[in-house]
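**Student:** just coords:
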């Protein structure tokens, strides 16, 4: 009952602004979620992975050969998916 009284007191322009603000807020929330997901799927170069993991090139090569990290090659350039790198990290158990 209260909601209908409030809506009756709103002008058409106020109602349009209210609805627009709700849609803007929801749209921005969806954009944030989508941006977070695409950031996680970014391709990283070899040097970026080395810096992220703080390892040297030979260690990265061993990880690739053992199948711990997947490498994608385009025109002899190596790329890695950020989310796959993060998933390859293993949590240590405390003893």
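**Tutor:** That came in fine, so what should we check first? The structure displayed is predicted, hence computed values, not measured ones. Numbers count the residues shown, from 1 in each chain.

**Student:** from now on I want contacts and neighbour counts done on CA atoms only, so please keep to that.
**Tutor:** Fine.

**Student:** those helices in the chain, which residues are they?
**Tutor:** 2-9, 12-40, 46-53, 57-66, 82-88 (DSSP state H).

**Student:** in a markdown table, list those along with mean neighbour count and distance to residue 94.
**Tutor:** Formatted as a markdown table, the helices of the chain follow (neighbours: other Cα atoms under 10 Å; distance: least, Cα to Cα, whole Å):
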| stretch | mean neighbour count | distance to residue 94 |
| --- | --- | --- |
| helix 2-9 | 9 | 55 |
| helix 12-40 | 12 | 28 |
| helix 46-53 | 14 | 21 |
| helix 57-66 | 13 | 24 |
| helix 82-88 | 15 | 19 |
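
**Student:** putting a second one here so we can go through both:
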């Protein structure tokens, strides 16, 4: 396997991190803006939400319990609104930005 090495000059590690966070926040906001009203209210199962976030069901439950994500009970099913999951990602990234500054 060939390794590629990338060197950055004239930027501190924290400046690079801030730049990455700003980029991801911008991309997430773009995704939210592209969602039309029909897909904004799309409901996701626990499994779909965990898969979308690439996390385990245990982590999903923990994030829900901590209030990071909002869940809705419909009968005996727990569901998540797709646009609220995306908005939570923006909030998570924003809070990391303010704690590292």
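**Tutor:** Yep, that arrived. A quick note: this is a predicted structure, and the numbers were derived from the prediction, not measured.

**Student:** figure out which of the helices of the first structure is closest to residue 75 of the first structure.
**Tutor:** helix 46-53 (13.9 Å; Cα to Cα).

**Student:** after superposition, how close is that closest one to the second structure?
**Tutor:** When the second structure is overlaid, helix 46-53 of the first structure sits 0.6 Å from its aligned residues on average, using mean Cα distance after the TM-score superposition for the first structure.

**Student:** for the biggest helix by length in the second structure, packing partners?
**Tutor:** With secondary structure taken from DSSP H, the second structure has its longest helix at helix 13-34. Counting contacts by 3 or more Cα pairs under 8 Å, 6 or more residues apart in numbering; DSSP states H and E, helix 13-34 of the second structure is packed against helix 82-100.

**Student:** in a markdown table, list the helices of the first structure along with distance to residue 75 of the first structure.
**Tutor:** Listed next are these as a markdown table, based on distance: least, Cα to Cα, whole Å:
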| stretch | distance to residue 75 of the first structure |
| --- | --- |
| helix 2-9 | 61 |
| helix 12-40 | 23 |
| helix 46-53 | 14 |
| helix 57-66 | 18 |
| helix 82-88 | 20 |
